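# Predicted model and sequence follow; I will ask about them next.
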Amino acid sequence: MVKFGIIGLGRIAHKFAHDIALVDGCTLQAVGSRSKEKAKEFASRYKAVNYYDSYEQVATDPEVDVIYIATPHTLHYENTMMCLDAGKAVICEKPFAMNANEVAHMIHTAKEKSLFLMEALWTRFVPATLKVKQLIDSKAIGKITSISSSFGFVAAHDPDSRLNRHDLGGGSLLDIGIYPIFISLLLLGDPIETHAIGKLNASKVDQRCSILMKFENDAIAALTSDFTTKLPNETIIYGSNGKIKMHEPFHHTRMLSLEINEQPSQVLELPLIGNGYAHEIEEVVYCLQNNKIESDLMTHQLSRDLIRNLDQVRSLIGLEYDVNK
């Protein structure tokens, strides 16, 4: 039985904890918050065995096998290192850390200690993404010529919101822009050329970001994230023989449209288990039960590539954070 711990008990942690109960071979052992009352309530709701008023106590709980980190972006590196140093396997929410150097140190430490470490980017594990990868690998739509992907919504202007706080790694790029970039890297590999423009607000975090990437096979990806406008939250992959549409919300879609050689579009229904986090939980359970320190789906190299590209886009739009370089 794989016993999970969770630190950081916000909205995503609630969804993740709910889905743990839907996956065989695992249970929720411990949860941690800076508020004991919040931890107690969370534990009661999701039947966790233990609850603590510090993250450190989850990391040192001898019954915990793996810890899911759902704290704000700027704490990911610190919290991951704390858990690894305590001898725990870790899955950490996206972005894995704030820059490539932090990610490299996390991966190095996990390998040195022979501990499982994975970026908890749930999009990689949902059935629709697996199907898209299969279709692309089988050349169902021929050679990819371009990808169009956007994710935008009107965010609250509250300066205290996590999305707007510079000290918490706010901004559209790291929060939602990561998804269009991830899909492009997954399907096309590393870009050979990247251009980006963005608009920063008074808090010095990006409110919107537009990215253009060119890849070795001459494919182009046009990617957008936006906190000021409701955009189609969808991805369209164009190929020499057709196209695939990942319907809204594409990062955990339940529906694909496949069009080949201008034939009528086929609609593929791909349901999610629970909130959609069950699929990455299944991967974690499988990896730990098979003594793996790295997922074959969300590899360390894919996380390295993702953060390196995020760093490059940040540099292009002048987005900087006060973290270790």
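Great, that's in hand. Numbers count the residues shown, from 1 in each chain.

# switch to C-alpha atoms for all contacts and neighbour counts from now on
Noted.

# residue contacts, the spatially most central residue of the chain?
Taking Cα atoms, centre = their mean, the centroid of the chain lies closest to residue 121, which sits 2.6 Å from it. Taking Cα atoms under 8 Å, 6 or more residues apart in numbering, we find residue 121 in contact with 93, 94, 280, 298.

# try residue 14
Going by Cα under 8 Å, 6+ apart, residue 14 touches residue 42.

# Could you check how far it is from residue 7?
Residue 14 sits 11 Å away from residue 7, taking Cα to Cα, to the nearest Å as the criterion.

# One more: residue 72?
Residue 72 sits at a distance of 11 Å from residue 7 (criterion: Cα to Cα).

# Look at those two and report which has more neighbours.
residue 7 (27 against 18; other Cα atoms under 10 Å).

# give me the number of residues near the closest residue to that one other than its chain neighbours?
Spatially, and ignoring its direct neighbours in sequence, residue 7 is nearest to residue 32 (4.8 Å; Cα to Cα, 6 or more residues apart in numbering). Neighbours of residue 32 under the rule other Cα under 10 Å: 26.

# Would you mind confirming that residue 32 is in contact with residue 61?
No - between residue 32 and residue 61 there is no contact under Cα atoms under 8 Å: 10.7 Å.

# And the strands in the chain, which stretches?
2-7, 26-32, 50-52, 66-69, 89-93, 117-120, 144-152, 193-200, 206-214, 220-226, 234-239, 242-246, 255-260, 266-269 (DSSP state E).

# other SSEs contacting the second one?
The contact analysis (3 or more Cα pairs under 8 Å, 6 or more residues apart in numbering; DSSP states H and E) places strand 26-32 against strand 2-7, helix 11-20, helix 36-46, strand 50-52, helix 55-60.

# Reformat these into a markdown table and put distance to residue 234 next to each item.
Listed next are the helices and strands packed on strand 26-32 as a markdown table, based on distance: least, Cα to Cα, whole Å:
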| stretch | distance to residue 234 |
| --- | --- |
| strand 2-7 | 30 |
| helix 11-20 | 21 |
| helix 36-46 | 32 |
| strand 50-52 | 38 |
| helix 55-60 | 36 |
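
# right, so these: which one is the most enclosed?
strand 2-7 (a mean of 24; mean count of other Cα atoms under 10 Å).

# chain center to that strand, what's the gap?
The chain centre lies 18 Å from the centre of strand 2-7; the measure is Cα atoms, centre = their mean, to the nearest Å.

# ditto for stretch 145-162
Distance, centroid of stretch 145-162 to centroid of chain: 15 Å (Cα atoms, centre = their mean).

# Other residues contacting it?
Residues from elsewhere that reach stretch 145-162 (Cα under 8 Å, 6+ apart): 72, 163-165, 168-170, 176-177, 180, 184, 203, 218-240.

# and here's the other structure:
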Amino acid sequence: MTKVVGRDKVNWGIMGTGWIASQFARDLEHAGNAVKAAVGSRTAESAEKFAAEYGFARAYGSYDEMLQDPEVDIIYVATPHPLHKENVLACLEAGKAVLCEKPFTMNARQLEQLVEKARERKLFLMEGMWTRFLPPITQARAWIAEGRIGEVRLVKADFGFRVGWEPEGRLLNPDLGGGALLDAGVYPISFASMIFGEQPQHVWSTANIGQTGVDEQFSVLLSYSEGRSASLNGAIRLNLSNEAVIYGTEGYIRLPLFLAGKEAYLHVNGQDEPEKFTDDRTCIGYAFEAEEAGRCILEGRTESRTIQLDESLEIMKLMDTIRGQWGLRYKSEINR
């Protein structure tokens, strides 16, 4: 267990210096319980540049050096998908708490090993599903809990964008875990899991496998108990509406740009105008998951109640099932 007794802040380390690492580092300014302690990269030059730009106290030219820093409490793993398992495992073996960028791992088998290790070592571990903590989504969950839209029957959620044609780039390269499902589709799939609070009974899906061998777009239909369902879409070569709608027997909730939007609309049957929620945050939104991870550690908890490890594992199993329907496997996950 990471020792933070008597403290009100946690010391963060970041593993990796790419785009997502920079987004998270920038947002740590807005996390009230976070201290920018260290950054680790594969080269000293990259780490030093990152630390200077984002205000981290120490820079390390290797991940192992950062893991040996006794002042680092928790590490945000921001490396490419295929490296998540070995990187998170190294952090846990070094006694560090971990927030891992999505997707947690390449498959459920890998994640099972990480969950087992975290529980064995009594260390905090959480999937970096930052959307769970955004104020509009938190508000939507509150409206549902209050019964404002009655019984939820249907969820529709899309996330897709058109990336440029770069076959060797991360999104289109199978060796880097590219494809729409792992990169974009995990968001609507996790969203449906959050809303229904259970995993589907039946799964139907289709995908367009592109020239490089990764899924460029997909559609999934999920059926749950009592006739409830979810219709989900993802893409990396197609711009989608990127909207989520939750339909209930007494109304519906609409989340424009649900990944990063600042608004939520409650439409109640019989009311002419929707109730609008507006989030006035100045951060991107990663600060909220960082604060949650910090709270858990400061309170001595090893999991977040908002996204527990068992749920993350079920979501990964579902994505394994979906990819299995397409016959899509990655070299990096074979025998791992």
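Everything's here; your move. Just so you know, these numbers come straight off a predicted model, no measurement behind them.

# my read: residue 88 of the second structure touches residue 114, true?
Yes - with contact defined as Cα under 8 Å, residue 88 of the second structure reaches residue 114; the gap is 7.3 Å.

# Looking at the two, which one has more neighbours?
residue 88 (28 against 23).

# That one pairs with which position in the first structure?
Aligning on TM-score structural alignment places residue 88 of the second structure opposite residue 80 in the first structure.

# Can you give me the separation between its match and residue 298 of the first structure?
Relative to residue 298 of the first structure, residue 80 of the first structure is positioned 17 Å away (Cα to Cα).

# pretty sure residue 125 of the first structure is in contact with residue 280, am I right?
Yes - counting by Cα under 8 Å, residue 125 of the first structure sits close enough to residue 280 to count as a contact (5.5 Å).

# Give me the more crowded residue out of those two.
Neighbours per residue (other Cα under 10 Å) separate residue 125 of the first structure from residue 280, with residue 280 holding more: 24 against 21.

# What separation do you get for that one and residue 314 of the first structure?
Relative to residue 314 of the first structure, residue 280 of the first structure is positioned 28 Å away (Cα to Cα).

# how many other residues sit next to residue 225 of the first structure?
32.

# that older thread, which among the contacts of stretch 145-162 of the first structure count as buried?
72, 163-165, 168-170, 176-177, 180, 184, 219-227, 231, 233-239 (16 or more other Cα atoms under 10 Å).

# Translate residue 29 of the first structure into the numbering of the second structure.
In the second structure, the residue matched to residue 29 of the first structure (TM-score structural alignment) is residue 37.

# what residues are up against that match?
Counted by Cα under 8 Å, 6+ apart, residue 37 of the second structure has contacts 11, 12, 13, 56, 57, 58, 71, 72.

# Tell me which of these you also see in the first structure.
Shared with the first structure under both residues aligned by TM-score structural alignment, their matches' Cα atoms under 8 Å, the contacts from the contacts of residue 37 of the second structure are 11, 12, 13, 56, 57, 58, 71, 72.

# Distance check, the third one against residue 66 of the second structure.
I take that to be residue 13 of the second structure. Per Cα to Cα, residue 13 of the second structure is found 8 Å from residue 66 of the second structure.

# now swap in the fourth one and tell me
Relative to residue 66 of the second structure, residue 56 of the second structure is positioned 12 Å away (criterion: Cα to Cα).

# same deal with the fifth one?
Counting by Cα to Cα, the separation of residue 57 of the second structure from residue 66 of the second structure is 12 Å.

# who touches both of these two?
Here residue 57 of the second structure and residue 66 have residue 38 as joint contacts, going by Cα under 8 Å, 6+ apart.

# residue in the first structure matching residue 301 of the second structure?
Counting by TM-score structural alignment, the partner of residue 301 of the second structure is residue 292.

# hang on, residue 297 of the first structure packs against residue 124?
Yes - if you go by Cα under 8 Å, residue 297 of the first structure and residue 124 touch, sitting 7.1 Å apart.

# could you redo the contacts of residue 121 of the first structure as JSON lines and give each row distance to residue 271 of the first structure?
Listed next are the contacts of residue 121 of the first structure as JSON lines, based on distance: Cα to Cα, whole Å:
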{"residue": "93", "distance to residue 271 of the first structure": "22"}
{"residue": "94", "distance to residue 271 of the first structure": "23"}
{"residue": "280", "distance to residue 271 of the first structure": "15"}
{"residue": "298", "distance to residue 271 of the first structure": "21"}
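
# so stretch 183-195 of the second structure matches what in the first structure?
The aligned range for stretch 183-195 of the second structure in the first structure is 175-187, by TM-score structural alignment.

# Equivalent analysis for stretch 52-61 of the second structure, please.
The aligned range for stretch 52-61 of the second structure is 44-53, by TM-score structural alignment.

# so how far is that stretch off the chain centroid?
On Cα atoms, centre = their mean, the centre of stretch 44-53 of the first structure falls 25 Å from that of its chain.

# Ok, stretch 223-241 of the second structure next?
The chain centre lies 17 Å from the centre of stretch 223-241 of the second structure; the measure is Cα atoms, centre = their mean.

# Contacts made by it with the rest, please.
For stretch 223-241 of the second structure, the surrounding residues in contact (Cα under 8 Å, 6+ apart) are 152-164, 171, 179-181, 184-185, 188-189, 192, 198-203, 216-222, 257.

# again, 6 Å this time
153-163, 180, 184-185, 200-202, 216-222 (Cα atoms under 6 Å, 6 or more residues apart in numbering).

# how about it, aligned to which bit of the first structure?
Using TM-score structural alignment, stretch 223-241 of the second structure lines up with residues 214-232 of the first structure.

# Stretch 134-145 of the second structure too?
In the comparison with the first structure, stretch 134-145 of the second structure aligns to the range 126-137 (TM-score structural alignment).

# Now do the buried residues in that stretch.
Buried, per 16+ other Cα under 10 Å, within stretch 126-137 of the first structure: 126, 127, 128, 129, 132, 133, 136.

# I appreciate the help and will end here.
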